[in-house]
Structures are given as structure tokens and as C-alpha cells.
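Chemist: 3D model of this:
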Amino acid sequence: MMATKSRCSQCGFEIAEPLAKNPLDFEFAAPGSRHYTLLNSDEVPLDPELDMIASVVSETETHLARLDDVISKTNAHLACLEDEVASVRERMRQLEEQRAPLHSYRAQNQAVRSPLRRIPPEVLAEIFLWTLPTPQRAVERLRFSAMESPWVLTHVSRRWRAVAISSPALWSLLPITCGTKNNSLYYPLSMIETHLARASKLKIHFYGTEADSQSQTEIFRLLAAHADRWEELSLGLTSALVPLLDSLMGRLPHLRRTWIQWNGRESQAEGVETIEIFESAPSLVAFGAAKYHYIPYLLPAKQLTSYQLDAPWGTHRDILKLATGLIEARVNVPFADDEPWPDPGPIISMSCLRRLFVSHVEILQFLQFPVLKEIALDMGLDEDVLPHLEPSLIRSACPLRMLCFDGCPPADATLSVLQRFPSIKELAIIVDTVEDSGRLTRFMTSLTVSKTEETTVVAPQLNRVSLGSEDKGYIDYDTFLGMVESRWRSAHCALKGAALLIAAGGTPVRSDLGVLRKEGLDLVLAEGLDASNAIDYLLMYPGWN
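Modeler: Model (predicted):
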């Protein structure tokens, strides 16, 4: 078939023009010929051979001239093509420019049909609330950013901005964590003022530092000007902030929950004998304060439902006698070694108490709690659980469901408690020492169901076992797995769930754990902040600080 020729309209180049003779098919001197020998040696040619060489040179020049002509035309055609490509590219640019507004117009019309556009403002506001960080995550931010909720919601569209601004609940949480730099870099005062203006009730989480006290004082004064709208206060106190507390006296009508901690030992300024502002807060029901050295707080004890305090036992006793409505309490006595425990005296009846943490099992001898469901105990290595816990539980006749140990008591003592009180369905143990780790391993071994002695199961009523630690090295994963798997598969055990909580480091990713989960075991493997939060819940730290 003959090649079809086409000619470029601009340069006349025949795009399919064939060469009369391909130079690669040119008849070069054949090896072994006289011509080949002359080309590859310095022999002297004869006169007739000179005529032959002249003819070859002439023929070669003819082919070179033709090739040069084709190359020149091809180069000209390439330049023509480049101009044509540039023209096509310009045309494409113009088409894209025409397409962009059309595409945008279509998108705008499609947006009109979007279900999101028809969401009622009150539903949209509820969705916005779910974008807010938890108070704990909010105060962990090292720097303020307008690209985080709720501020970012005001930059999406006019409708979103209007809904966000008109939703006071979206602005109720105001977290400020002060660093070592000027605090205006962390949350500008002008934006704090705007934030305050958009809120109705306020949840203030303000954590100061001893650095840059002037800037922090300015911020706190601004917040204090709106104290009558505070519902929640989580406060990291510094020596510079303490004198400002007096201005809050009688100005906290809506405050329901308060958490107080100190930036450090040096923050507890000398001369501060008592903090009195909370006693006159008529709505306060939850109070917590952390230790360095104890400073008395005057509290409306009769109205409290949640309570955490690091204080001498005498202080706790006086508060608990009045706080008859407590539902949960964390009673920590960090100074117990400084003085002997007093005689029990009259038993304090806590008729509403459902969750209780005590730092010393000796505290139980002073209390009665008929509806208690969960108890957590801070264990010393040599403390015996049963002599203190058993009389208290018998006296209270409470429906205790969950038992948590901060530290691991001897295995036989724990097993005695579980056997003595079959109402305990959930067990949690938190370990952070080598000694506790060894005890925990022995205890898990005692809970493991032997295939040869399956009918003699220890504590068969347990339906959940949770283990936690700050470091992954304190829990033997193989022993944990063996214990959980044996109880899960035993027909004589009630186990339905298990948890492994590691705050630092990772939890094991193992196929055998996944198999148990697929079989229906409620298995929780948590690490980092999620694990820390779960451990704090088991140890009954308030979840609102």
C-alpha cells in the first residue's frame, strides 16, 4: 500500500514524504574488497582506483545534500508545530477560563439543592457543639488558633457565621492555658472579649504560670468581670492570682463545678490562710482541689454532690458530716503519716454515696454507705485489704459492683474480698511499680482457669477485668491474654469484657486479642490520653477538670 501524503498548510512540508534512498541502505565498501582495504589502510591507490573513489565521493555528496534538505524542512516544520502547539495551548487557556465560571455556577446551583442548606439553624447549632474539644484537650493546646472551633465556624459562610454567633452554648467553654511568653499571644484580649460577649453561661478553664504575671492578671480581671455567668471554673492558681479571688466573693450565683490546683509549691503564697469565696456560691455542687501544702477551703458542704480534696482526715471528716448528699467522693489524705488515726467515734452515714475513692483503707472505718456501687482504694504494698474493707461493707450492706485498686495488694487478700462479696462484678487494678507488677502477674495467674480444674473457678462472678498502667512494661501481656482467654472460654465464668490501658507506650497489636473481640468479648485496648482518661475515671478523678 502506498503511503498517503499530506502537506502542512503553513510550511508545505510533506508529512509522509519518503526518502528516495535511505542512507543506511547506502552501499558502503564490502569487507574484503579492494575499496574496503584502501579505506582501512594507508596503501597507495592506483590511478583507476582514484576515479572510483571520486565517483563514490560524488554519490555520497548527493545523498548528504538530500538529507540536509529534508532535515532543514523538518526543522522548519517543527518550528511550525511549536507555533501551532502554542496556539492550541492558548486556546485551551481560553476554554478553561470560560469553563471556570460555568463550573462555579453549576456548583452554586447544586448547593442550593444541598440538604445541608435545609438543616434548621437549631440542628446546625447542635452539630456545631459536637465540634468543640473536651475541656481537657482544650487546655492542652499550647497556642490559641482561630482555625479551631468555635472560631473557624464563623469563616465558612454567612449562614454558618450567623448560626455560630447566635449560639451561646457554642461559646460557653473558654480555655486559657498560659505559657512562658506574653499571654496575649495565646489568646488575644480583644478575642476573649468577643468570646465572652457571645456566651450566656461560661465554663472558665484558666491555668496560670508564675511567668508574666501582669498579663495573666489582666486576663483574669477580664474573666472575673463576668463571674456572675460562670457555671464551671477550673483554675490553675499562681501567687499573683490569689489576691484577685476576694473580688469574686458573693458574685458566683450560677457556679456549679469548681476545680482548683496550684501551679507549683511556690504558687501557694505565704499568708493565704483560707479561701472563702466558694462558701457563698449557692449553686455549687461539685468541688475539687489538689495538694501541695493544705490550704483550707470554706465550702457549702450541705449542697455538694461531688467532692475531691487533698486534706488532713480531720478536714475531710468535718466536711463529710455535713455533705450528706454526696454521690461521688475522692477522699485523699496525703498527710496521714504525720499523725495517728483517731478513734472511729460516731460513724458518718453517706446515704447517697455511689462512688468512693479513699487514699487509705483506714478511712473506711469511719464511714457507712448503704447504696455504694463503686469503690477505689489506694494500696500500700503492706496494707491488708480485708480487715478494713469487710467490716465497712458488712456494716453498710451496700450493693458494691466495682472494686478498683491503685496498686496491687497481695493476691490472696484480693481473692478473699472477691469470694467474700460476690456482688463485685467488675475489678480494676492500676500498677506503676515493679513490686506491683510482680503481684499483678501472680494475681492474673490465680484468676486463670485451668483446663484440668475448670469447675473450681476463682471469682466466677467477675464479668469485667480492667488493668491499667502508666508504662507498658508493668503488665505481662501473655499472662493477661491467658487469663482473659481462659475465663472467656470457660462455661463457669461470667466474663464479658476486659480492658488494657497503657498511658505511655503502646498496647500490643496481636491477632489472638482480635480473635476474642470477634467472638464477642468487649475488649478495650487504649493508650495515651484515652488510656489516661479511662484510668482517671476508674480512680474517680472528676472528669470536668
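
Chemist: make it CA atoms for all contacts and neighbour counts henceforth
Modeler: Fine.

Chemist: Pretty sure Gly208 sits against Gly236.
Modeler: Yes. Assessed by C-alpha atoms under 8 Å, Gly208 is found in contact with Gly236 at 5.4 Å.

Chemist: what sits in contact with each of these two?
Modeler: Asn263 (C-alpha atoms under 8 Å, 6 or more residues apart in numbering).

Chemist: Settle it for me: which of the two has more neighbours?
Modeler: Each of Gly208 and Gly236 had its neighbours counted (other C-alpha atoms under 10 Å), and the higher figure belongs to Gly208 (27 against 20).

Chemist: run this one through as well so I can compare:
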Amino acid sequence: MFSEQVPLLNIHQSTPRRTTLCDKCHNTFVSHTPHPPVPTELLKSCGVPTNIQISETLSFIADEEREIDRYDVEILKLRHAMDCLESEKAEMREKIRDRKGWISALRRIPPEILSQVLQEWSDMDEYDLEVRTQEISAHTLRMSHVSSQWRNVIISLPRLWSRFAVSMEDTIKFRNADDLINLHLERAGSHPLLLHLIVKTKAPPEELFESRLGPHGDSILRTMARALPRCKELYLGVEDEFLLLLEKGLQGSSFPMLESFSDEFTDGHRPWSSSDNQVVSSFCAHLHNAPRLRRLFLASDYLIRTVMLPYGQLTRIHLITLSLTVAKHILQVCTSLSALTVEGLCDPVAPLPVPAVLQNLTYLDFRGCNTDCLTALFQSVTLPSATYLSIDAHLPPHSDFGRTVAWHSETEFISMLERSAAPLQEVHLFFNDVYMTSDRLAKLLPLCPQLTSLEVSVSTRPEDNMEQWAMVPQLLQQLVAEGSSHELSLAPRLAQIDLSERVVLESTALSIAELALRMAESRRLGSDGMQVLKKVRVECVLQSGDKGQTSHMLKDECLVLGTKGLECELILKLEQSAAEEVWELDADEEPLIY
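Modeler: I've put the predicted structure just below:
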């Protein structure tokens, strides 16, 4: 029976355990209670231990618990030593990191070069600080945290802190936005500012001023108002009641640094609607007195029609929409104008009795203008200094859009070029359902002897089916340098050609492509007085035909020109659906680009 078994101590004899703590000094840790474990057969048996066995086991437990305390003390000593080693190891890593940083390539960059690099990096972003309803982006501040060296260099460059975009179309939720703006304004120092400010809240106008913007938005707007006199470029789209606060921020300074002003509104509506608005008039009085104002980008001609601006000192004007009446006014009073861009010319009126001579105008770009307005415009101007001309002509609203017609303004256009005798270098013509007649087209290139880049895009109606309307073949034919008398060729400085036309017959497209290759080859080598042609791009749209067969006929010739150093691109497209006005490439065909 179990009660007759020998005591536990005598079942197994256990050797004391020795643990070496140090191989160098042979320091060991020896267990003082080498009691044997409980035999497995006893643990699996169903017997009951005797009183002697219980007493003996309790004695073993007491000894082993005291031994555990000894283990804990020793482990604590070892852990402390390990912690010391880990700490010393971490310190050593920091030293290594600091030493590598000290001799790093970035630290060896001279401050003047690092300054230039950081400024180039900054120019990759449009703004240094962007505050919007749901996000804040502070590019410069983030980069200033890279290292103390970078921070010192960045803080020493006020320009990197001077460009702001603040858009408040709802309540601003960021408490620190105003602090960030003030930090950037402080670090910008006296450097002129670029500010893009949009304030368009969804709250009803009858609500209190502060409640419409929220407490943070109200604080931001007041901060921006104080910064207005420091602006060099100002993009503004605000409602009238907010404009009043901005006007107070000027404090009679009248934009002493302002060079560029834009009334930009995100939904396309002009920001100020009533012509008798005293707030608008008061604000624009500061624009009138801005001594350095040179550039205007306006959503409409509203300001030009209703307030006085410093027209005589303006050099660049960009308008989204412009009535011809106001255009005539601009031509008469903006004597220093060098660039004019209009994205929509409307309200045709009689031309000026005597064409305005714009001696300084070098850049003219009219987009999306109907032919009636262009007729009056061409009759009203003389451009003796123009080097860039872009015209996008389409039929007026009352015209029949079901057919292609001759360009009503072509006579006036050619007459303007003749009396201007301008040194045009770039000409871009876009015709939508209009075309130039052969006799007028023949006069275009002789009037542009210094032309270096020509782009013509013609869109005709497939149902017209009149091959003689194709303008591109006529232009290419004129540009072919015949024989050895290259000095007599038209546009001898032409280096880049981009032509596009909707055609109705495969034979016409093939003729255009062959003419393009012939012209490119004739001008490829150049001669005395003739610029070497560098790039030719011709795009044709076929109403029907075998594009694949035509493409293969041209491929070899393109390859030959490509090996001779000319970038030649011929694109043939098939009409997908004339009714839908959609033009696509076949899925299995790629443009011929060599």
C-alpha cells in the first residue's frame, strides 16, 4: 500500500544544480535544496500520502520557496546588469548616428547650395500653406523639421513662407489654423505675399457674420485682411459682406506691392453682382491706386465695366468672358498691354472707326469666339509687335450648324495681318465648321515670314463631302521647298508643324499624309536661311476606308524620316459615329509615331 512506500527523499537522489554566471571568473550559482521531484508513479497513483510524507513534502516546499527568493535576487542583479548594457548600447547607437550625421553628404552641402535646392523644391508646390475646410497642408513647415540645419536655412528664406491658399466654403474646424497662418506671415517677413482666398459659405446671408464662418474662420479672415497690403499676387473670390472686412484691412494703403489681381470664383459666377455696390467700388478704388498692378485675370468684364482700373499700366489681361464693347474699350485705353487672352468673346458691335495700334502687344489669344465678333475685332486692331497669335473660331449661335461654311472673318483677318506686318513666330488656328477659302489661305504664310511654329486644326462636317474645303493639303503644298531655291520658300524658320483636319475621303487623307512626308523631306536638311524642320504632326480623320492599308503605305516613309533625325507623327483615325461626333482609334491600331 501507499502508506508502506519509502519517503519521497529516498526515492531519487538529485544532484545540486550549478549555473555558470561568468565564464571569465567562473562565478556560479548553486541551488541549495537539491530535493528530488515527486515520482511520476506517485502522481498517477490513487494512493493517499501518509502524515510523514505530507510533513516531508511541506518541508521541501518551504525550502524551494526560499530558493526561489535567492533566484529572484540573482536575476534582479543580472537584469540590472543587462539594463545597464542595453542603455550603454543605445547610447553607443546614438553616438554612431550622430557621427554619421556629422559627416553625412547633406551636412557637407554648402548653405548657399542647400538654400538653392530648398527653393527649387518649394517651387514644385503652388502654395507653402493651404488651409481648407477639411485639411491643412504646410509643406514648408514640415520640411523645416527635418534637421536644425534645414530649419535654419528655411527660416532664413522668407520666400518659402509667403504663398497662401485659404478656402472657406464651410466652417473651419481647425483651431490651430490661425496660429499657422500667423507663423508663416511672421517668417515671411517683409517678402511680398501670394494669396489665394476663397470665401463662399453655405450658411444663409441673414445669419450673423461670425456664425457663417465659425470662430476660427472669422479669425482667419481678419488675419488675411491685415495681410492684404503685403500681397504681390491676389486671387480673390468673396461675397460682398466679407469683402467689406477685407477692405477695412487695407487701411488706405491701396495695395502698394500688388502686381497681379484675379477675381476667381469657384462656381463660375462673378463674385460681385450689383453695379452700384458701394463695397465693391470702395475696394476697387484701392486697385485703381495700386502703383505696381500689371496683370488682371477676371472671371468676367464686370469690374472693367463698372469701376476705374489703372488701364494705362496694365500689361497682361486674361478674361473668361468679354463683350466686344468692353474689348474695344480695352484696346483704346490699355496702351501698355503686351498680352491679351479671352476665353469667350460675345456681343458683336461695330468696329472702331480707326484701328487701335497696340505697339506693345506681343501675345493675343482668343478662344471660343464666334465669327461675327472676330470680324469686328480684326477690323479694330493693328498689331505691329505680335509674336504669338491664337484664334479659335466657330459659327455664331444663329447659324446653321448642319453645314460647313466659309470663315466670315477671313478677309478682315488677312487685312489685319497685312497692315500689322507683325513678326509672328507662333500661329495657332482652330476652325469649327468653318474653313478659309483658297485665295485667303494662300496669303497666310507669306504674311508670316518669321514663323517658327504653326498649328492648324480644322473640323468639317462629313455630310458636306467637299474635298476642296480641306485646308491642310493647301498649307502643306505651300510649305514644300521646291528644287534648290529654298531661300524662296515660305516660312523659312519653321521648325514645328501640327496640322489636324476632318476629311471625308481616304484619298484625301492619303494625299495629306504624302504631302506631309514630302514637305518634311524637303525641309529636313534645310539650307542657307532655312531652319531645319524638327517636328511634324499630322492627324486625319477618315469617314470610311481601309485605315490599315493606308497606314502600311506610310509606315516605311515615316521610318526613313525618323532615322534622319526628324520627329514625324502621322495619325489616322476612323470616324466612329458621325451623329455622336465621336472620333476613336481602332482598338487594334496605334498611331503611327516615329
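
Chemist: what's the counterpart of Leu76 of structure 2 in structure 1?
Modeler: Under the alignment (TM-score structural alignment), Leu76 of structure 2 pairs with nothing in structure 1.

Chemist: Please give the element, helix or strand, for Leu76 of structure 2.
Modeler: helix 51-102 (DSSP states H and E).

Chemist: just Leu78 of structure 1 next, same as before
Modeler: Using DSSP H and E, Leu78 of structure 1 sits in helix 47-112.

Chemist: Please apply the same query to Leu516 of structure 1.
Modeler: Short version, using DSSP H and E: Leu516 of structure 1 is in helix 511-518.

Chemist: In the next helix or strand after that helix, which of the residues would be classed as buried?
Modeler: Using DSSP H and E, the helix or strand that follows helix 511-518 of structure 1 towards the C-terminus is strand 522-527. By neighbour count on 16 or more other C-alpha atoms under 10 Å, the buried set for strand 522-527 of structure 1 is Leu523, Leu525, Ala526, Glu527.

Chemist: How about stretch 145-162 of structure 2?
Modeler: Per 16+ other C-alpha under 10 Å, stretch 145-162 of structure 2 contains these buried residues: Trp150, Arg151, Val153, Ile154, Ile155, Leu157, Pro158, Arg159, Leu160, Trp161, Ser162.

Chemist: Spit out the contact partners of the residue mapped onto the third one from structure 1.
Modeler: Residue correspondence to structure 1 (TM-score structural alignment): Val153 of structure 2 is matched to Val163. Each residue near Val163 of structure 1 by C-alpha under 8 Å, 6+ apart is listed here: Pro121, Leu124, Ala125.

Chemist: residue in structure 2 matching the first one?
Modeler: Counting by TM-score structural alignment, Pro121 of structure 1 corresponds to Pro111 in structure 2.

Chemist: could you say which helix or strand contains the nearest residue to that match once chain neighbours are set aside?
Modeler: Of all residues not flanking Pro111 of structure 2 in the chain, Val153 sits nearest, at 7.2 Å (C-alpha to C-alpha, 6 or more residues apart in numbering). Per DSSP H and E: Val153 of structure 2 is located in helix 148-155.

Chemist: quick revisit: how close does the match of Val153 of structure 2 get to Leu132 of structure 1?
Modeler: From Val163 of structure 1 across to Leu132 of structure 1, the span is 15 Å (C-alpha to C-alpha, to the nearest Å).

Chemist: Number of residues surrounding Pro353 of structure 2?
Modeler: 8.

Chemist: make that Leu559 of structure 2, sorry
Modeler: Leu559 of structure 2: 16 neighbours (other C-alpha under 10 Å).

Chemist: What of Asp68 of structure 1?
Modeler: Summarising burial for Asp68 of structure 1: neighbours were counted as other C-alpha under 10 Å, giving 12.

Chemist: again with Leu38 of structure 1
Modeler: Neighbours of Leu38 of structure 1 under the rule other C-alpha under 10 Å: 15.

Chemist: Leu106 of structure 2: neighbour count?
Modeler: 12.

Chemist: quick revisit: using the aligned residues only, give the average distance of the helix or strand that the helix holding Leu76 of structure 2 is followed by to structure 1.
Modeler: Later in the chain than helix 51-102 of structure 2, the nearest helix or strand by DSSP H and E is helix 105-108. For helix 105-108 of structure 2, the mean deviation from structure 1 after alignment is 2.7 Å (mean C-alpha distance after the TM-score superposition for structure 1).

Chemist: all strands for the stretch 151-300 of structure 2, in order.
Modeler: 163-168, 193-199, 231-238, 260-263, 295-298 (DSSP state E, counting those that start in this stretch).

Chemist: Same question for the stretch 401-545 of structure 1.
Modeler: Under DSSP E, counting those that start in this stretch, the stretch 401-545 of structure 1 gives strands at 402-406, 426-431, 464-471, 497-504, 522-527.
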